[in-house]
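Q: I would like the atomic coordinates for the input below:
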Amino acid sequence: MTKKGGIKIIGQNKKARREYELLDFIEAGIVLTGSEVKSLRAGRVGFKDGHVRFERGEAYLVGVHIAPYENAGYAQHDPERPRKLLLHKREIKNLMGKIEQKGLTIIPVKMYFKNGKVKVELALAKGRKLYDQREELKKRAIARDTARELAKYK
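A: The predicted structure follows:
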């Protein structure tokens, strides 16, 4: 966990930028239990198959794994349960419209503490094809090699 100007980062979805083209970002609050917050303070979160699902006009974060807190005793939480996101109705309607029209998805990119509250940074994303991922890796390798060659001559 790192601290950046009042924001303490809990975890980041490192695969998101590789597997998706991220178009737009939005910050959302999240409804958690006490043992989940304790576990997050220890940095025990996994974004593996995380995405946002809409049900009855509300947004839920699904597929994000928050590990059980060891000292919670009998009051353990389900690590994979859907968690309600705190967004305004107009934000939810806007996101629902974008998803239905353009075939996009919403994925969690980052989770952090901001002023003592847990926040999730969500991204409106478009899935990349395998060949797009390979092209991106080739571009990065070429840029890295040219930078290395230029550094030799300085």
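Q: Going by C-alpha atoms from here, please, whenever you check contacts or count neighbours.
A: Noted.
Q: State which helix of this protein is the longest.
A: Across the chain, the longest stretch assigned as helix under DSSP state H is helix 130-152.
Q: Not counting sequence-adjacent ones, nearest residue to Ile107?
A: Leaving aside its sequence neighbours, Ile107 sits nearest to His51 (C-alpha to C-alpha, 6 or more residues apart in numbering; 4.4 Å).
Q: Would you mind measuring from the one you found to Gly63?
A: 6 Å (C-alpha to C-alpha, to the nearest Å).
Q: what do you get for Glu19?
A: 16 Å.
Q: between those two, which one's more packed in?
A: Gly63 (19 against 16; other C-alpha atoms under 10 Å).
Q: Going along the chain, name the helices of the chain.
A: Per DSSP H, the chain carries helices over the ranges 16-19, 34-41, 89-102, 130-152.
Q: I have a second one here; can you model it like the first so I can compare?
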Amino acid sequence: MKKKKNITLKSIENRRASFDYQLNTPLTAGMSLKGVEVRAIRDNRVSLKGAFITIRNNELWLNNASLSFKNTGEGKSETTIDTSPKKLLVNRKELDKLALEKQAGMTIVPIRILSGGRYIKIVIASGKGKKKFDKREALKQKQSNRENAKLLKSYR
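A: Below is the predicted model of the structure:
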């Protein structure tokens, strides 16, 4: 019997997504990548800030996610930033559900990239944009939770 390796999932999060959108249930999708893109993600040289997902020709595309990889040529060491669209892999049912939500006026945003196992996956969710007062309310709630936690910690 083969022994299974302990795989720890490394994830790169888009923390602005939950602040800017009221997110629905998340969905995990695969990514179609090249070798240098895989290496950049595994080395945590990726940013999801400002990234969004579109549906073109019945396919999901991740747009505006920046991957930076190092070009090491003849004595050169340069960093290239790539923001080209990446194809996402989902089932037809999931794609149809996302297309209906997109038509209803929702935005599809990436939440996190999982890169611990053999495959690189992306967690996406559809969501409705929050208004400014909703964001302020969320900040107030977060601040009060922090203060309550501090008080509880001081009583122990």
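Q: List the contacts of the residue nearest to Ile107 of the first structure.
A: His51 of the first structure is in contact with Leu61, Val62, Gly63, Val64, Thr105, Ile106, Ile107, Pro108, counting by C-alpha atoms under 8 Å, 6 or more residues apart in numbering.
Q: got these as TSV, with distance to Val31 of the first structure columns?
A: What follows is those, written out as TSV (distance: C-alpha to C-alpha, whole Å):
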residue	distance to Val31 of the first structure
Leu61	10
Val62	13
Gly63	15
Val64	13
Thr105	21
Ile106	18
Ile107	17
Pro108	15
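Q: Of the residues you listed, which pair is most distant in space?
A: Using C-alpha to C-alpha, the two most remote members of those are Val64 and Thr105, lying 15.1 Å apart.
Q: how about the nearest residue to Ser77 of the second structure, chain neighbours excluded?
A: Nearest to Ser77 of the second structure is Asn71, by C-alpha to C-alpha, 6+ apart, at 5.8 Å.
Q: The one you found and Thr80 of the second structure, how far apart?
A: The gap separating Asn71 of the second structure from Thr80 of the second structure is 7 Å, by C-alpha to C-alpha.
Q: Kindly report the same for Lys49 of the second structure.
A: From Lys49 of the second structure to Thr80 of the second structure the distance is 17 Å (C-alpha to C-alpha).
Q: Neighbour count: the two, which is higher?
A: Of the pair Lys49 of the second structure and Thr80, Lys49 is the one with more neighbours under other C-alpha under 10 Å, namely 16 against 12.
Q: Over in the first structure, tell me which residue corresponds to Leu152 of the second structure.
A: In the first structure, the residue matched to Leu152 of the second structure (TM-score structural alignment) is Leu150.
Q: Its match: how many residues sit nearby?
A: Around Leu150 of the first structure there are 10 other residues, counting by other C-alpha under 10 Å.
Q: For Phe52 of the second structure, see how far away Val90 of the second structure is.
A: Taken as C-alpha to C-alpha, the span from Val90 of the second structure to Phe52 of the second structure is 16 Å.
Q: same check, this time on Leu114 of the second structure
A: Taking C-alpha to C-alpha, one finds Leu114 of the second structure at 17 Å from Phe52 of the second structure.
Q: which non-adjacent residue is nearest Ala125 of the first structure?
A: Using C-alpha to C-alpha, 6+ apart and skipping residues adjacent in sequence, the residue nearest Ala125 of the first structure is Leu22, 4.5 Å away.
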